[in-house]
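> the sequence isn't on hand, but the structure is:
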């Protein structure tokens, strides 16, 4: 009996010592296409590091001395080696400015420029990739050819260090006028919750609008569909892109527009967590 009790206690202690989860380390999963990936070039003001703001590296970047599956200070690029400024950058900065000093923020960003939401379909992503252009296949290959699975893999690794508090999405340009988009997003969201053993009421989904009509957004009509997401996902919130400047292509946000959008993601998440903050301009 004593031997069995000793073995049981040893097993418990072994599991405990190998799982040092910090409840004050808030993890956020980010996915989407080029605007979430980071399109505009980042500037010096964007590269100020904060020890409380981390990114879990999704791919190897030897030129930046980063190794995949490793935590680093979150300075752009937060996605792959040569991507730009992402809303996730200023989402994290905005959160930290208003949270207690004991709280840290961790970002995981798995995004693919130009891709439809179908690339994150757990069961049918390969059907989409089979007909995708070679440059997109090359991007997906950096995630082992399965961006969804890579996001889950990184999230499970992150759960050993902290707690997943939310999911950030910026996608839709490539699904413009697709009335089934909200259902497709719900499918991805539900799979993430199930695969990571998360509860919907504890993990909100924040989805940003594409470049707004007030800046001549070529895909602005998609915002009417994005607006319906909370009707399909109870814990979903839409982040306005009104007033967020875009580049000449009217598809991608400028660095200034990206910062503003990222701050809005942050303010909304703070409100969800119960912090009263003023809405950014």
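Cool, got the structure. Everything numeric here is computed off the predicted structure, so don't read it as measured data. Residues are numbered from 1 along each chain as shown.
> okay, CA-based contacts and neighbour counts for the rest of this
Noted.
> in the chain, where's the longest helix?
Scanning the chain for the longest helix, with DSSP state H as the assignment, gives helix 255-272.
> for that helix, packing partners?
Using 3 or more Cα pairs under 8 Å, 6 or more residues apart in numbering; DSSP states H and E as the contact criterion, the neighbours of helix 255-272 among helices and strands are helix 87-98, strand 205-208, strand 236-239.
> okay, pairing it with this:
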């Protein structure tokens, strides 16, 4: 039993190293951010050279549970994963926080409705359990750092007549559960707007889901809403292009810095 315990400790310690000679910062200097939602949080932009540039103070938790310098794609939900908003967000927050290292925890799942973001829920689209899988990654990350914020981008899969009317209540409940999970009742929660493209008019249901996200700040403290006005899609009228994701990252960062000013 003792041998098994020592092996576990060794494996656990190894999972929290950037490289053999590069230990993580102290827990109070390692600020963690959850990236959750569906495909527009995971990112579907075309990866370019700038998206592979490394900032030693911006790390990502890999699929295997190891901390490495953040490069796109951060996510691994589907083979289509590409540039998202997370890396740009992390870089800006790192620049605004001297002496602090940013840790990004990618957990978004393309196509996942909000109902799959609850304990035990199964999402057939990826044959995964979005909430339960995210919990495992949070529990893996928490010993190394401190959760400082939750970034959410989701809603497309709930923009229909059956699901849209209940979205507002579900979103407010979701924020509560996230905060309970990370043991921080005031953890900043930032929701982003779905793509609002000129050549893809919104349905009444999409307007309803959007309004629920906008109104979150009226009902739940320490929350923010990020607009997607003026951003372009990648050609499919659903997902942003790479430049738009980088801009979204800037807008999320601005919202976070305003919330925590």
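Structure received. Only a predicted model underlies this, so the values are computations on that prediction, with no experimental measurement involved.
> ok, which stretches of the stretch 51-200 of the first structure are helices?
Counting by DSSP state H, counting those that start in this stretch, the segments of the stretch 51-200 of the first structure that form helices are 87-98, 125-130, 134-141, 147-158, 181-195.
> most tightly surrounded among these?
The highest mean neighbour count among the helices of the stretch 51-200 of the first structure, using mean count of other Cα atoms under 10 Å, belongs to helix 87-98: a mean of 22.
> what ranges do the strands span in the stretch 1-150 of the second structure?
Along the stretch 1-150 of the second structure, the stretches classed as strands by DSSP state E, counting those that start in this stretch are 17-19, 22-23, 30-37, 58-61, 67-69, 101-106, 146-153.
> what sits up against the fifth one?
Among residues not part of strand 67-69 of the second structure, those counted as contacts by Cα atoms under 8 Å, 6 or more residues apart in numbering are 15-19, 54-62, 103.
> returning to that earlier point: residue 119 of the first structure is nearest to which of the helices of the stretch 51-200 of the first structure?
Proximity to residue 119 of the first structure, assessed across the helices of the stretch 51-200 of the first structure by Cα to Cα, is greatest for helix 125-130 (4.8 Å).
> who's in contact with the residue positioned nearest the centre of the second structure?
For the second structure, the residue lying nearest the average C-alpha position, counting by Cα atoms, centre = their mean, turns out to be residue 35 (1.0 Å). Taking Cα under 8 Å, 6+ apart, we find residue 35 of the second structure in contact with 41, 42, 86, 104, 105, 106, 107, 108, 150, 151, 152.
> still touching in the first structure? Go through those.
Counting by both residues aligned by TM-score structural alignment, their matches' Cα atoms under 8 Å, the first structure reproduces these contacts from the contacts of residue 35 of the second structure: 41, 86, 104, 105, 106, 107, 108, 150, 151, 152.
> neighbour-wise, which of those leads?
Tallying neighbours with other Cα atoms under 10 Å puts residue 86 at the head of those, with 32 neighbours.
> please name the nearest non-neighbouring residue to the aligned residue in the first structure for it.
In the first structure, the residue equivalent to residue 86 of the second structure is residue 88, according to TM-score structural alignment. Across the structure, with Cα to Cα, 6 or more residues apart in numbering as the measure, the residue nearest residue 88 of the first structure apart from its sequence neighbours is residue 262 (5.9 Å).
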